[in-house]
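# generate coordinates for the sequence data below:
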Amino acid sequence: MTTLQDSTPTPRGAALVDSFGRVHTDLRISLTDRCSLRCTYCMPEQGNTWLTRSSLMTPDEIERVAAVAAGLGVTSIRLTGGEPLLRRDLVDVVQRLSALRSGGQPLEVTLTTNGIGLPARLDELWAAGLSRVNISIDTLRRERFLELTKRDRLADVLEGIHAAAASGRPLKLNAVAMRCVNDDEIVDLVELATSVGAQMRFIEQMPLDAGHVWDRDSMLTREEILEALSRRWDLTPVPGRGAEPAERWWLDGGPHAVGVIASVSAPFCGSCNRLRMTADGQLRSCLFATEELDLMPALRADGPAPSEASGDLAIEAVLRAAVRGKKAGHAIDSPTFLQPIRGMNAIGG
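Next comes the predicted model:
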């Protein structure tokens, strides 16, 4: 954790622009570090030290930070975890955030989930204002799923995917591509996605595992993923990527497309527009950041409660400091690269 140091004045309401000219319009909010699965690239099966309930941001605190961010040009919020469906107040959080405005327009509120338990909550989430769901699925084979996640829940994940698809709302499926693990299912996963009208996205495995045992040689690269896809489909680049993390290609000219998020082999740091907030109120300027700025003092000040205006100014100061301190890139290829102490489940996707 890093304390707030820089207090350089900036005009109120000005956009969140870093020293490299990147305008930040996307905020990822982790709601919990807990999960119903134990994916090996994310967290260990046992021995996890969880955040205490009292350290988690409340719906009021999440809404307050989001409202300040929206006033500074943030237009989209992604709710992540851990597994956000484990938060009993998830619907309340979605409802509060979707009611906020940025530039006169409602915020886009999306959810990344493993899909377990999703069918029972979808209707109320849509009613609360959720815009889209991203569901993670790395394999379609039951035994392999059990080996990867340490839980026999593939049927539940597939049920969540089919329920989300049946709703007619936008749906994306995410898979971490791993050599000698699921590299023989690249085509199968895309065919599942196209069969339910979803977009499949493959993610290069990143050094974000809690055990810090990531090995670049086990990572399936962007080029290898595209090679596997090109054996089945003719791939045509989709133009207009903008700040999106995924490069996309049309499959046989469309209408279906597939995406690849190549954070390691083809980093897209130059167009990054994202900030991340952990479930315990730590602001991160990068997924691979080794430093965090603490929002909690601005939200839970000791002594007399600050006025709403002064409290919002304190939140804004932390947001601006995080953006000002953002580096040009994550430098995974640098010999000085250090893996974040937190695992992916504690950082948020």
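# please count neighbours and contacts with C-alpha atoms only from this point.
OK.
# and Met149, how far from Val181?
In this structure residue 149 is Thr, not Met. Using C-alpha to C-alpha, to the nearest Å, we find Thr149 at a distance of 12 Å from Val181.
# should've said Thr40
11 Å.
# also Val323?
Distance from Val323 to Val181, by C-alpha to C-alpha: 37 Å.
# quick one: which of the two has more around it?
A direct count of neighbours by other C-alpha atoms under 10 Å for Val323 and Val181 places Val323 higher, at 25 against 17.
# return the list of helices and strands in contact with the helix or strand encompassing that one.
Element membership for Val323 (DSSP states H and E) is helix 308-324. Applying 3 or more C-alpha pairs under 8 Å, 6 or more residues apart in numbering; DSSP states H and E, one finds that helix 308-324 contacts helix 59-71, strand 282-284, strand 293-294, helix 296-299.
# so what touches that helix?
4-7, 16-19, 24, 64-65, 68-69, 275, 283-285, 293-295, 298-299 (C-alpha atoms under 8 Å, 6 or more residues apart in numbering).
# how about it: buried residues?
By 16 or more other C-alpha atoms under 10 Å, the buried positions in helix 308-324 come out as 311-312, 314-324.
# right, and the helix or strand after it?
helix 344-347.
# chain center to that following helix: distance?
How far helix 344-347 lies from its chain's middle: 10 Å, per C-alpha atoms, centre = their mean, to the nearest Å.
# cool, and stretch 191-209?
13 Å.
# straight-line length of it, end to end?
28 Å.
# would you mark the buried spots in that stretch?
Buried residues in stretch 191-209 (16+ other C-alpha under 10 Å): 192-194, 196-209.
# one more, for comparison:
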Amino acid sequence: MNTTAPLIDPFARAISYLRVSVTDRCDFRCVYCMAENMTFLPKAELLSLEELDRLCSSFVNLGVKKLRITGGEPLVRRGIMTFFEAMGRHLETGALEELTLTTNGSQLSRFAQPLYDLGMRRINVSLDTLKDDKFAAITRWGRLPQVLAGIEAARAAGLRVKINVVALKGFNEDELFDIQSWCAQHDMDLTFIEVMPMGDLGNEDRLDQYWPLSDLRARLATRFTLTDLTERTGGPARYVRLEETGQKIGFITPLTHNFCESCNRVRLTCTGQLYMCLGQEDMADLRAPLRNSDDDALLQEAIRNAIARKPKGHDFDYSRQKVAGQMSRHMSHTGG
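Presented below is the predicted three-dimensional model:
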């Protein structure tokens, strides 16, 4: 077997982007992501930081160029900076082109500068409202001033910040232009995400929360001239530029827009499960080959076998007023 050949799936897509959940734990309990009283995984099931290093390094050796670290909240994992520093060595050699992070922002005041110093240049911060009371309600445990201070620390450190906003009907519709204006004022990119049918949280009806981004985009167009951009990252976002402000706005519409044709990514959970598609239940267990052998040959073979099963696309659909393709796992399990 050629151990250096790049990862190519059955549809001739090169897999160059790995999203890695380093923990299922979080210091928030966002209503669309977690139940309030979550049962977290036993420590023994979680990959150690050393195992995460070995796994991610194997993917980098197989041609992955972009690594996005997610959670839960990745920055609440004890000792996580040792893992980031380990990945920083791949940035130094050029084997890894980008190391990024998706965070709720709560810990950025502590970690923004160290992250920049090891080579990170961009981060995504999840933030769905700029109002204290609504922020407390949707995150259950979060405090908005702490997050805003973290965002400011990230910008001061030199990190490029993109704000991710989940579009929630009846919750943040009235803040559309406030959030857009705030991001423009601070020179931050902005991406809106349609709520997805994942996990049974017991107290939230996803159909009631569903705010189509086609509607959100139409509202933006009442005040701004929107120019579609041809930019593609291999991911789900489609971008426009607001001509009046120069802002770049992204739209992630997993329910109303099929973005699978150019999918170049896979997702690794904190327990070593590799999901080849966010919208499918199929996964490959990489923890067993990782722990069963000190030699990476077994692990690389398992990775290649998994990529050979990557499907062409997924099937989320709200059109019949029921959720087809609904996933049974929480968003926090696969890292958002």
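# quick check: angle from the helix holding Val323 of structure 1 to helix 59-71?
Calculated by axes from the mean of the first three to the mean of the last three C-alpha atoms, to 10 degrees, helix 308-324 of structure 1 forms an angle of 60 degrees with helix 59-71.
# near the spatially closest residue to Gly88 of structure 2 that is not a sequence neighbour, how many other residues are there?
Leaving aside its chain neighbours, Gly88 of structure 2 sits nearest to Leu118 (5.6 Å; criterion: C-alpha to C-alpha, 6 or more residues apart in numbering). Neighbours of Leu118 of structure 2 under the rule other C-alpha under 10 Å: 18.
# map Leu118 of structure 2 across to structure 1 for me.
With the correspondence set by TM-score structural alignment, Leu118 of structure 2 lines up against Ala128 in structure 1.
# just Gly63 of structure 2 next, same as before
Gly63 of structure 2 maps onto Gly73 in structure 1, by TM-score structural alignment.
# and Ser55 of structure 1, what's its match in structure 2?
Per TM-score structural alignment, Ser55 of structure 1 is aligned with Glu45.
# list the contacts of that match.
Here Glu45 of structure 2 is in contact with Thr271 (C-alpha under 8 Å, 6+ apart).
# same question for Leu97 of structure 1.
Here Leu97 of structure 1 is in contact with 63, 66-67, 107, 109 (criterion: C-alpha under 8 Å, 6+ apart).
# Leu176 of structure 2 too?
Leu176 of structure 2 touches Leu216, counting by C-alpha under 8 Å, 6+ apart.
# for it, give its distance to Cys33 of structure 2.
On the measure of C-alpha to C-alpha, Leu176 of structure 2 and Cys33 of structure 2 end up 21 Å apart.
# can I get the contacts of Leu97 of structure 1 in TSV including neighbour count and distance to Gly253 of structure 1?
Compiled in TSV, those are given as follows (neighbours: other C-alpha atoms under 10 Å; distance: C-alpha to C-alpha, whole Å):
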residue	neighbour count	distance to Gly253 of structure 1
Glu63	20	42
Ala66	24	39
Ala67	20	41
Leu107	24	32
Val109	25	30
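# between these, which sits nearest Leu158 of structure 1?
Val109 (22.8 Å; C-alpha to C-alpha).
# in terms of helices and strands, where is the closest one?
strand 108-113.
# quick check: that strand compared with structure 2, mean distance?
Superposed on structure 2, strand 108-113 of structure 1 shows a mean distance to its aligned partners of 0.7 Å (mean C-alpha distance after the TM-score superposition for structure 1).
# residue range for that strand in structure 2?
So strand 108-113 of structure 1 sits over residues 98-103 in structure 2, by TM-score structural alignment.
# residue boundaries of the helices in the stretch 51-200 of structure 1?
Using DSSP state H, counting those that start in this stretch, the helices of the stretch 51-200 of structure 1 run over 59-71, 90-98, 122-128, 142-149, 154-166, 186-195.
# so which of those is nearest Thr113 of structure 1?
That would be helix 154-166 among the helices of the stretch 51-200 of structure 1, by C-alpha to C-alpha, at 9.5 Å.
# in structure 2, what residues pair with that closest one?
Using TM-score structural alignment, helix 154-166 of structure 1 pairs with 144-156 in structure 2.
# give me the buried stretch members for the matching stretch, please.
144, 147-155.
# how about residues contacting that stretch?
Against stretch 144-156 of structure 2 from outside (C-alpha under 8 Å, 6+ apart): 104-110, 112-113, 125, 130-132, 135-136, 160-161.
# quick one, which of these are buried?
104-109, 112-113, 125, 130, 135-136, 160-161.
# ok, back up a step: which stretch among the helices of the stretch 51-200 of structure 1 comes nearest Asp33 of structure 1?
helix 90-98 (14.1 Å).
# average distance between that closest one and structure 2?
Looks like 1.1 Å for helix 90-98 of structure 1 (mean C-alpha distance after the TM-score superposition for structure 1).
# check the offset of that helix from the chain's centre.
17 Å.
# again with stretch 161-179 of structure 1
15 Å.
# endpoint to endpoint, that stretch covers what distance?
Stretch 161-179 of structure 1 end-to-end distance (C-alpha to C-alpha) = 25 Å.
# got it, and stretch 165-178 of structure 2?
End to end - C-alpha to C-alpha - stretch 165-178 of structure 2 spans 12 Å.
# which bit of structure 1 covers that stretch?
With TM-score structural alignment as the criterion, stretch 165-178 of structure 2 aligns to 175-188.
# would you mark the buried spots in the matching stretch?
175-178, 181-183, 185-187.
# just the ones in strands from the residues you listed, please.
Judged by DSSP state E, the buried residues of stretch 175-188 of structure 1 include 175-177 as members of strands.
# nearest spatial neighbour of the counterpart of Gly343 of structure 1 in structure 2, chain-adjacent residues omitted?
Using TM-score structural alignment, the equivalent of Gly343 of structure 1 in structure 2 is His330. With C-alpha to C-alpha, 6+ apart as the criterion, His330 of structure 2 has its nearest non-adjacent residue at 4.5 Å, and that residue is Gly199.
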